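> Here is the input, now give the coordinates:
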Amino acid sequence: MRVLHIVTGLASGGAERQLQLLLRHLPAHQHCEVLALTNPGAVADALRAEGVTVHHLGMRGNRDLGALPGLARQVRAGRYDLVHTHLYRAGLYGRLAARLAGVRTVVATEHSLHPGVIEGRPVTRGVKGLYLAAERLGTTTVAVSRQVAQTLHAWGVPPARVELIPNGVDAARYRRPPADRAATRARVRAELGLPPGGRVIGGIGRLVPGKRFHVLLEALAGLDGASRLVLVGEGPERSALERRAAALGVRDRLVLTGERDDVPDLLTALDVLAAPSTEETFGLGVLEGLAAGLPVRHSACPALDELPPGAAPQARRIPSEAAAYTAALRELRHLDDHCPDPLPRPPAVGHYDIVRVAADLGALYDRLVRP
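Got it, this is the predicted structure:
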């Protein structure tokens, strides 16, 4: 089976990284290629290094309608059995191009949809209308959580056209023998300039307003001077966070790593993962923290909300307020003398293991393409 994944861009974002993980674990008989409409960044380089063919369309913007004929020609030339789109712009152009090229099976994954927000932007009447028009050109829309599926249903997408397949976490990458984990922890702390002792709080995600990382800066100001905050990711809010940290007097206690490919290594340096975002459609960072054996304090995680209460005893939901995070982090007193041994891996991590998720997606492909 020949499959083409069309994605808006391939910079380091959650949807792009998720696509990279899926391609590693999809069944061998499903040969996959990737086409980026624009911005073939770090994930494109990583995919090519792993042997995946990556095409670049070179679109100049959301309204570059002149790119559509070229996209349709490229889809037709590849003789694909299935086209799978990711993110809003790719969903619009990709589904239409697939139909123009004669591809009968078109899947789209909805990665980031809230009732009034899509991919961090407000949903206008025009945006919603275009989305629904494009959705009708597809075969199936994959929702990464029940919350996303419910929003699609509320928009009028028939339940029969929606398939629930969650995001996944590469659980195997976070399993470390105790000696290896201790050595990695010491190395990473030295690299980041973190004290060998002292409390290290971490956050994972793009530096955008929706992640609410300013809440963690304000919480850090209420903790002792030995505490540090490490934010793993990059984005347009970086300068604003640095200015806010300086105003709070904690700039020397904030570490911004930028985009990194070694997130499992970085998590060994942390004592707790904190996620104050209130606009998550899944909560992958929370799952990564749990896979690394960390206690987690979060404000929104649909992935955990959809599981039984005992699926992640190390995680606790708290309000997205500085006072709540300060209090919650102070309660973790054992972190002052935290040993590098991880907490037991909770059932939630196994439930969302990428191996299982990729198998479910591969089975969907087979079911849809089968005559």
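> Could you use CA atoms for every contact and neighbour count after this?
Will do.
> Quick one: the strands in the stretch 251-371 of the chain, in order.
Counting by DSSP state E, counting those that start in this stretch, the stretch 251-371 of the chain has these strands, from start to end: 254-258, 272-275, 296-298, 315-317.
> which of these sits most buried?
Scoring those by mean neighbour count under mean count of other Cα atoms under 10 Å gives strand 272-275 as the most buried, with a mean of 27.
> And stretch 16-27, what's buried?
Judged by neighbour count using 16 or more other Cα atoms under 10 Å, the buried positions of stretch 16-27 are 16, 17, 18, 19, 20, 21, 22, 23, 25, 26.
> Three-state assignment for the second one, please.
Under DSSP: H, G, I helix; E, B strand; the rest coil, the three-state class of residue 17 is helix.
> now the other sequence, so there's something to compare against:
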Amino acid sequence: MVRVLHVITGLAAGGAEQQLRTLLPHLGARCEVATLTNPGLMAEALAAGGVAVHHLGMRGNRDLRALGRLAALMRRGRYDVVHTHLYRACLYGRLAARLAGVPAIVATEHSIGDDRLEGRAITALVRRAYLAGEALGQMTVAVSPAVAERLARWGVPRHRVEVIPNGIDAGAFAYDPELRWRARTRLGLPVDAPVVGGVGRLEPGKRFDVLIDAMRHLEGAYLLLAGAGGQRAALARQAAECGVARRVIFTGEAADVRPLLCAMDVLAAPSREETFGLAVLEALAAGLPVLYGACPALDDLPADAAPGATRLPGTPGDMTQALRMLLAHGPPPRLAPPPAVLHYDVRRQAELVDALYERLLRRHGGTRKETRCAHA
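Model (predicted):
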């Protein structure tokens, strides 16, 4: 069996971290995870599922001791593949894999935008460091064609990029009225009030301030924001200034968003730029109507693949008006999961990732057979 070490910057409940947790149980490879920092909710969830999680204890971007610890872990584990996720982990993980002599090195690019990378501004230094790290690996997985195009514009050779879309387990988000009642009771939400939902990092790019502004015009409705991030205090101040603080609920990080999606009546995703749009697909799997600004996952499919999703031009007024129309007669009915959800099934994603591992290993000398014997 192929042995893989996934290296990720941290394991809070973000999109890339959630995606890694979703993918691992479906891979044919034997996987472990190393986190450079912050072994948060996803570390606990992975460990509960039987995945070994190694914490490197990195104390900052320039903590080179973590590089040595990571390379030592790779030598001890004699992994066949190192698979990195997120900017810092891609830099340190690919370099450590080279130092440890790992046969195959692959990265997944989850969060590259036109002018920001994982929330940080894309400077000349960031781009140079990114490209230097990319050259140490053999393949970069783009989670959508949009990401592949951005990588090409940066100068990553197209033959070193493979598009493997993110995947979801539709059953993990299925609507359950009992979960809805329990989640609303726990959060202090009225059972019959319309609830607008937002899911993601509380950062400026997600534009959750647009939803708080919309609440001024949605009397009796509540806003449920699921996620953590640096903008939480600013969003809370905005809610107070708008006079809607009582109707804006911040849930913080959640290892399992299904109860929260069950509690919502519509998902609103006003960001203008995304690399994939996983929250949109999860909401569609939960039967929610969705209003969104950007979702490459849906852009790549026929228009009838997600009839419950509506793309908006992007102005705050457009979002407010769309929400008012959708909630005019109370909470809308639940929808059946559309074809888009089945198209992005996580089992399909896992098959493509396993095939990539095998192809890279054939190209670069095969697995470490002595490792496989030692762990038989």
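> any chance of the strands of the stretch 251-371 of the first structure in a markdown table, with distance to residue 305 of the first structure too?
Shown next, in a markdown table, are the strands of the stretch 251-371 of the first structure (distance: least, Cα to Cα, whole Å):
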| stretch | distance to residue 305 of the first structure |
| --- | --- |
| strand 254-258 | 29 |
| strand 272-275 | 15 |
| strand 296-298 | 12 |
| strand 315-317 | 10 |
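> mind checking which of the ones you listed is nearest residue 179 of the first structure?
strand 272-275 (19.9 Å; Cα to Cα).
> What mean distance separates the closest one from the matching residues in the second structure?
After superposition onto the second structure, strand 272-275 of the first structure sits on average 0.5 Å from its aligned residues (mean Cα distance after the TM-score superposition for the first structure).
> List the contacts of that strand.
Applying Cα atoms under 8 Å, 6 or more residues apart in numbering, the set of residues contacting strand 272-275 of the first structure from outside is 200-204, 211, 213, 216, 285-286, 289, 294-300.
> just stretch 245-256 of the first structure next, same as before
Counting by Cα under 8 Å, 6+ apart, the neighbours of stretch 245-256 of the first structure from elsewhere in the structure are 192, 217-218, 220-221, 225, 227-233, 242.
> thinking residue 76 of the first structure is in contact with residue 83, fair?
No. Residue 76 of the first structure is beyond contact range of residue 83, at 10.8 Å (criterion: Cα atoms under 8 Å).
> Which one's more surrounded, these two?
Comparing residue 76 of the first structure with residue 83 by other Cα atoms under 10 Å, the one with more neighbours is residue 83, at 28 against 17.
> how much space between the more buried one and residue 72 of the first structure?
Per Cα to Cα, to the nearest Å, residue 83 of the first structure is found 11 Å from residue 72 of the first structure.
> same thing with residue 235 of the first structure?
Remark: distance between residue 235 of the first structure and residue 72 of the first structure (Cα to Cα) = 32 Å.
> Ok, residue 346 of the first structure next?
Relative to residue 72 of the first structure, and taking Cα to Cα, residue 346 of the first structure is found at 45 Å.
> Between the two, tell me which one has more neighbours.
Neighbour totals were compared for residue 346 of the first structure and residue 72, and residue 72 leads with 21 against 18 (other Cα under 10 Å).
> helix, strand or coil for that one?
Using three-state DSSP, the structure places residue 72 of the first structure in helix.
> In this structure it contacts residue 101, no?
Yes. With contact defined as Cα under 8 Å, residue 72 of the first structure and residue 101 form a contacting pair (5.4 Å).
> Would you map the helices across the stretch 251-371 of the first structure?
Counting by DSSP state H, counting those that start in this stretch, the stretch 251-371 of the first structure forms helices over residues 263-268, 284-291, 302-305, 322-331, 347-351, 354-369, given from the N-terminal end onward.
> Can you list the neighbours in contact with the second one?
Spelled out, that is helix 284-291 of the first structure. Residues external to helix 284-291 of the first structure that are found in contact with it (Cα under 8 Å, 6+ apart): 14, 167-169, 171, 174-175, 203-205, 267, 272-273, 275, 295-296, 298, 301, 303, 312, 314-315, 345-346, 348-349.
> try 7 Å this time
Applying Cα atoms under 7 Å, 6 or more residues apart in numbering, the set of residues contacting helix 284-291 of the first structure from outside is 169, 171, 174, 204, 273, 275, 296, 345, 349.
> Which one of those is nearest to residue 64 of the first structure?
Using Cα to Cα, residue 204 is the member of those that sits closest to residue 64 of the first structure, with 33.0 Å.
> What does the closest one correspond to in the second structure?
Aligning on TM-score structural alignment places residue 204 of the first structure opposite residue 199 in the second structure.
> how far away is that match from residue 256 of the second structure?
Here the criterion is Cα to Cα. By it, residue 199 of the second structure lies 12 Å from residue 256 of the second structure.
> And those two? Which one has more around it.
The neighbour count for residue 199 of the second structure versus residue 256, taken as other Cα under 10 Å, is higher for residue 199 (27 against 15).
> just checking, the more buried one touches residue 225?
Yes. Residue 199 of the second structure is within contact range of residue 225, at 6.0 Å (criterion: Cα atoms under 7 Å).
> any shared contact partners between the two?
When contacts are counted by Cα under 7 Å, 6+ apart, residue 199 of the second structure and residue 225 have no shared neighbour.
> Could you tell me how many residues sit around the closest residue to residue 133 of the second structure other than its chain neighbours?
Excluding the flanking residues, the one nearest residue 133 of the second structure by Cα to Cα, 6 or more residues apart in numbering is residue 91, at 5.0 Å. Neighbours of residue 91 of the second structure under the rule other Cα under 10 Å: 23.
> what's the answer for the one 5 residues further on, then?
By the measure other Cα under 10 Å, the count of residues near residue 96 of the second structure is 25.
> which SSE is residue 102 of the second structure in?
Secondary-structure element containing residue 102 of the second structure, defined by DSSP states H and E: none, the residue being outside all helices and strands.
> That one contacts residue 81, doesn't it?
Yes. Taking contacts as Cα under 7 Å, residue 102 of the second structure lies within contact range of residue 81: 6.4 Å.
> So for those two, which sits in the more crowded spot?
Comparing residue 102 of the second structure with residue 81 by other Cα under 10 Å, the one with more neighbours is residue 81, at 26 against 22.
> OK, contacts around that one?
Taking Cα under 7 Å, 6+ apart as the contact definition, residue 81 of the second structure lies against 3, 4, 5, 102, 103, 104, 105.
> Just the ones in strands from these, please.
By the criterion of DSSP state E, membership of these in strands covers 3, 4, 5, 104, 105.
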